[in-house]
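A.B. asks: Build me a structure from this.
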Amino acid sequence: MSFEVWPEAIELGRLFADEGYELALVGGPVRDMLLHRRSHDLDFCTSARPEQFEPILRRWGRDGFWDMGRKFGTLGAMRRRADGTEVQVEVTTYRSDVYDPDSRKPEVSYGDTLEGDLSRRDFTVNAMALRVPDLEFVDPFGGANDLAKGVLRTPVDPRQSFDDDPLRMMRAVRFVAQLGFRIEPETAEAITDMVDRIGIVSAERVRDELVKMLLSDRPRAGIEALVESGLADIVFPEVPALQLEIDEHHRHKDVFEHTMIVIDRAVALETGPDGPVPAPDLTLRLAALMHDIGKPKTRRFEAGGKVSFHHHDAVGAKMTRKRLKALHFDHHVVDDVAELVNLHLRFHGYVDEPWTDSAVRRYVKDAGHLYERLNRLTRADATTQNRRKAMVFASAMDEMEQRVRDLKEKEDFDAIRPDLDGNEIMDLLGLEPGPMVGRAYKHMLEYRLDNGPVDHDTAVEELKRWYAAL
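C.D. replies: Down below sits the predicted model:
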């Protein structure tokens, strides 16, 4: 088996060997080498204790050193190449940890062998190593074979592995999305049987795995695995709830399947790095996943076999906000995704009757910085199999976007303000600061959106007309 190995790894291996210590490249970098992918960061494990290898690492890492993981036996260093690129390494002493059943944080216990260290890793494809500098490949659990088959399997009994660290169940789902692998049946059965153990994992850790899954090349596969495993019932229950039972007498789409299609379509509508929605975009992907989560709560069976979901956009926005807050997403992500869910039906009225210029302005103004994402979510959500309807919808969206471009040439949508500011309103109406000034300002903003920019005298006349009519 041949390897193209980083020269820095071989150099570091020689430095450790000169001092009588073992060093091996482990985990993701080894897996990625076999997949012919380049890792940006290199993880090593060693027979040396941190106090023994710290001088070596400081000497090698002339451009940076850190020890935040010292209590776990981990030290890190960085070196900058001549071309300006950086190589970051982390070195950890062999481990044979003991886990508290009520916590996924191990009691750190140093081990004596590389094989023992590999046995405590999450999956066989991450339990391979390459000794440096002699380049001996170490694969005690058949990781290379599993990698070739695209299979996720734990090095030890999966129930023991997931009992030790339940977050590994989330990582299995994430690797389905990132690597396109399938979970081996015994491992999948263990996840289903042990989903309740995920309850001891912090919301932040769960969120981080969900984010990595959603930003992968195959987010749909990850979400489907999350639901099939039963993990979603605990960490994201609004998603499996989309699997509505369809009454044979009532007609509506399979909402879960529709959502999976919308995610695929939204990903396809992301742009290159210089476009308005560069891939991968977490906000758009979360909105695609959550845009219909209000449907189960709002489903009503109507006469004639029809089904309605009135106000599922507004209900879904509230549910979105609650779930993302529970997962400790940043407040701006919470706000943006909830607003996209709230607005995702807004465009549909345009298809029936093209809007006035004022309605177009309102759409752009209300969407704000989410305008490009909202249009992509709206396009992705149009999953009708009726070709004529699909073409009419796409044509209407194209037309609306062109009108926005045309209007933007005449006025700056991003800076739409009333033609009179707050100070002018107070002077003209003889008001002190207070709620009435806010009402007047809001009215003038509505007037501006309806009529476009007007001259100062016209704006003054409108303000006085509105005030007199109160």
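A.B. asks: For the rest of this, base every contact and every neighbour count on C-alpha atoms.
C.D. replies: OK.
A.B. asks: Can you tell me the closest non-neighbouring residue to His311?
C.D. replies: In this structure, His311 finds its nearest non-sequential neighbour in Thr298, 7.1 Å apart by CA to CA, 6 or more residues apart in numbering.
A.B. asks: so how far is Glu238 from the one you found?
C.D. replies: 13 Å (CA to CA, to the nearest Å).
A.B. asks: which residues are contacting the longest helix that the chain contains?
C.D. replies: If you go by DSSP state H, the chain has its longest helix at helix 387-410. Contacts to helix 387-410, defined as CA atoms under 8 Å, 6 or more residues apart in numbering, come from residues 350-351, 354, 360-361, 364, 375, 379, 382-384.
A.B. asks: Kindly report the same for stretch 441-457.
C.D. replies: Counting by CA under 8 Å, 6+ apart, 357-359, 361-362, 411, 416-422, 425, 459, 463 sit against stretch 441-457.
A.B. asks: of the residues you listed, buried ones?
C.D. replies: Buried members of the contacts of stretch 441-457, scored by 16 or more other CA atoms under 10 Å, are 357, 361-362, 417-420, 425, 459, 463.
A.B. asks: Include distance to Ala144 and secondary structure when you put the residues you listed into JSON lines, please.
C.D. replies: As requested, those are arranged in JSON lines below (distance: CA to CA, whole Å; DSSP: H, G, I helix; E, B strand; the rest coil):
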{"residue": "Asp357", "distance to Ala144": "61", "secondary structure": "helix"}
{"residue": "Arg361", "distance to Ala144": "57", "secondary structure": "helix"}
{"residue": "Arg362", "distance to Ala144": "57", "secondary structure": "helix"}
{"residue": "Arg417", "distance to Ala144": "62", "secondary structure": "coil"}
{"residue": "Pro418", "distance to Ala144": "65", "secondary structure": "coil"}
{"residue": "Asp419", "distance to Ala144": "68", "secondary structure": "coil"}
{"residue": "Leu420", "distance to Ala144": "70", "secondary structure": "coil"}
{"residue": "Ile425", "distance to Ala144": "73", "secondary structure": "helix"}
{"residue": "Ala459", "distance to Ala144": "73", "secondary structure": "helix"}
{"residue": "Leu463", "distance to Ala144": "75", "secondary structure": "helix"}
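A.B. asks: Pull the most distant pair out of those.
C.D. replies: Asp357 and Ile425 (25.8 Å; CA to CA).
A.B. asks: Here is the second sequence; please produce its structure so I can put it next to the first one:
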Amino acid sequence: MAKEFHTEAIQHPIFKLIGEASDELGVDSYVIGGFVRDYFLKRNTPKDIDIVAIGSGIELAKKVASKLKGKPEISVFKNFGTAMIKHKDLELEFVGARKESYNRDSRKPIVEDGTLEDDQNRRDFTINAMALTLNQENFGKLLDPFGGLADLDKEIIRTPLEPGITYSDDPLRMMRAIRFATQLHFTIELQSLQAITENKDRIKIVSKERIVDELHKILMSSKPSVGFKLMHQTELLPLILPELTALQGIEEKEGQRHKDNFWHTLEVVDNIAKTTDNLWLRWAALLHDIGKAPTKKFHKKIGWTFHAHEFVGSKMVYKLFKRLRMPLNEKMKFVQKMVLMSSRPIILSEDHVTDSAVRRLVFDAGDAVEDLMTLCEADITTKNPRKQKKYKNNFKIVRQKIVEVEERDHIRNFQPPVSGEEIMKTFNLKPSKEIGVIKDAIKEAILEGEIPNEYEAAYNFMLEKGKKMNLKVHSE
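C.D. replies: So this is what the prediction gives:
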């Protein structure tokens, strides 16, 4: 039988202080939600803590703030009946216990005052509905009406109420169920999983920002494919990321087949999750092949091709980010760049690696060259051990070449040794096409290894190039 009191969970002095404030006001108070769940999971308990009061959460927050040293910052949200206190490294959110009802076309509830039971009923999952009492009389007593503790032991995600009601009322909970299953390595209860499929179209009333927030958390988990497989299984994925589901399937013509690029993509995302915590690089892994669906063609002589899929995919990244209301700034441009260049190191690794090809790679990728190599290494999903070893060794050679070329030629974030102003001054030119031609010629000569990336060599090359263009050196 589960232990009834868990005072060790709430040893932090803040909980005793909240209990004292509650007793003085004559209200019952509880810590509920993620803090309680993560304590039982033996995870690092979160710094944002939810406190429920049977009465006014705002009044309790004000009382707690008055008892804390250093007059902490308190934010009151009267419309929502909530208040937030930031104290040292903690964020305490106070809310009055409430019951909720929903309109069909909105996930914003109609709220009324309620009991603790009402408040626990409105929680998304049993594992998030557990509460610990903070009042002195029953300090640390566990209230677990839905068997959340047992569900933690069984590692299942289950809703307190009938799942169809839970998901229809607030469809974001469908994404949250999948996210928790991914993060915690839990299984979604079968009835709950079926209810997600049945209510999938309700996801359309959820704001794009909320959906993306859950996508980020799935992508940042240790094995993101779990979440994307569940989204695929419940038919949510085509409603959110149709570009991904378009990659699914294997076609065969005249005995020639191509790989299933959807399942390949999920392998790549899992691979990259082992080597980087860069969210946007993980997005690049997820989207690196999206251009393959619209560019797929069959040719009798050469079989299946995906010509220019990287270029098409990079254009699709912008549309996808815009549709999901994701940032259209440097983060989006980084993902675009990774998708556009995703095959470059692979082509390099298959050929004899020349210095000029490496210089061009470093020139085009700039500071993102390391990220690009990480993406390409994650793209190795062959199950053939001999091929896998060969590809990994080839990438090691490319990486070594990048280091050697960079040390010698300083191509990363390339700035021409001779400026446009100097070209104008040397040949007494006004702004014109000729200046661009000379600058490009110097850049190409450096990238091809014809001249070193140094001022004197570039200056002499400029004079030669000017001579061939019939430009006269201006003498002052």
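A.B. asks: Any idea what the TM-score is?
C.D. replies: Remark: TM-score between the superposed chains equals 0.91 [TM-score structural alignment, normalised by the length of the first structure]; 454 aligned residues with a CA RMSD of 2.1 Å.
A.B. asks: related to what we said a few turns ago, and which of the buried ones among the contacts of stretch 441-457 of the first structure is nearest Val195 of the first structure?
C.D. replies: Arg362 (45.7 Å).
A.B. asks: Residue in the second structure paired with the closest one?
C.D. replies: Using TM-score structural alignment, the partner of Arg362 of the first structure in the second structure is Arg360.
A.B. asks: Asn145 of the first structure now?
C.D. replies: Under the alignment (TM-score structural alignment), Asn145 of the first structure pairs with Ala150 of the second structure.
A.B. asks: What helix or strand is its match located in?
C.D. replies: Using DSSP states H and E, Ala150 of the second structure falls within helix 148-154.
A.B. asks: Provide the contact partners of the helix or strand following that helix at residue level.
C.D. replies: Per DSSP H and E, the first helix or strand lying C-terminal to helix 148-154 of the second structure is strand 156-157. Residues outside strand 156-157 of the second structure that contact it (CA under 8 Å, 6+ apart): 125-127, 151, 177, 180-181, 186-189.
A.B. asks: ok, the equivalent of Val255 of the first structure over in the second structure - how many residues close by?
C.D. replies: Aligned counterpart of Val255 of the first structure in the second structure: Asn261 (TM-score structural alignment). Neighbour count of Asn261 of the second structure, defined by other CA atoms under 10 Å: 20.
A.B. asks: which residues touch Asn261 of the second structure?
C.D. replies: Taking CA under 8 Å, 6+ apart, one finds 247-249, 289, 292 in contact with Asn261 of the second structure.
A.B. asks: cool, and Lys319 of the second structure?
C.D. replies: Contacts for Lys319 of the second structure were tallied using CA under 8 Å, 6+ apart; there are none.
A.B. asks: Check which helix or strand it maps to.
C.D. replies: helix 309-323.
A.B. asks: Superpose on the first structure and give me the mean offset of the helix or strand that that helix is followed by.
C.D. replies: Next in sequence after helix 309-323 of the second structure, counting helices and strands by DSSP H and E, comes helix 330-340. Compared with the first structure after the fit, helix 330-340 of the second structure shows a mean deviation of 1.2 Å (mean CA distance after the TM-score superposition for the first structure).
A.B. asks: what comes up buried for the helix or strand following helix 330-340 of the second structure?
C.D. replies: The helix or strand immediately downstream of helix 330-340 of the second structure is helix 344-350, counting by DSSP H and E. Of the residues in helix 344-350 of the second structure, 344-346, 348-349 count as buried by neighbour count, 16+ other CA under 10 Å.
A.B. asks: Could you do stretch 148-163 of the first structure as well?
C.D. replies: Of the residues in stretch 148-163 of the first structure, 150-156, 158-159, 161-163 count as buried by neighbour count, 16+ other CA under 10 Å.
A.B. asks: quick revisit: corresponding residues in the second structure for the longest helix of the first structure?
C.D. replies: The alignment places helix 387-410 of the first structure over residues 385-408 of the second structure (TM-score structural alignment).
A.B. asks: check the fit of that stretch onto the first structure and give the mean distance.
C.D. replies: Compared with the first structure after fitting, stretch 385-408 of the second structure has a mean deviation of 2.0 Å; criterion: mean CA distance after the TM-score superposition for the first structure.
A.B. asks: Please name the residues that touch Leu237 of the second structure.
C.D. replies: 228, 231, 244-245.
A.B. asks: List the neighbours of the helix or strand harbouring Arg282 of the second structure that are in contact with it.
C.D. replies: Arg282 of the second structure is part of helix 279-287, with elements assigned from DSSP H and E. For helix 279-287 of the second structure, the surrounding residues in contact (CA under 8 Å, 6+ apart) are 216, 219-220, 244, 265-266, 268-269, 272-273, 276, 313, 317, 331, 334-336, 338-339, 371, 375.
A.B. asks: And the strands in the stretch 51-200 of the first structure?
C.D. replies: Remark: strands assigned in the stretch 51-200 of the first structure by DSSP state E, counting those that start in this stretch are 64-66, 74-80, 86-93, 98-99, 106-107, 129-131, 136-138, 151-152, 182-183.
A.B. asks: JSON lines for the ones you listed, including distance to Asp233 of the first structure?
C.D. replies: Output for the strands of the stretch 51-200 of the first structure, formatted as JSON lines (distance: least, CA to CA, whole Å):
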{"stretch": "strand 64-66", "distance to Asp233 of the first structure": "39"}
{"stretch": "strand 74-80", "distance to Asp233 of the first structure": "35"}
{"stretch": "strand 86-93", "distance to Asp233 of the first structure": "35"}
{"stretch": "strand 98-99", "distance to Asp233 of the first structure": "25"}
{"stretch": "strand 106-107", "distance to Asp233 of the first structure": "26"}
{"stretch": "strand 129-131", "distance to Asp233 of the first structure": "36"}
{"stretch": "strand 136-138", "distance to Asp233 of the first structure": "38"}
{"stretch": "strand 151-152", "distance to Asp233 of the first structure": "22"}
{"stretch": "strand 182-183", "distance to Asp233 of the first structure": "18"}
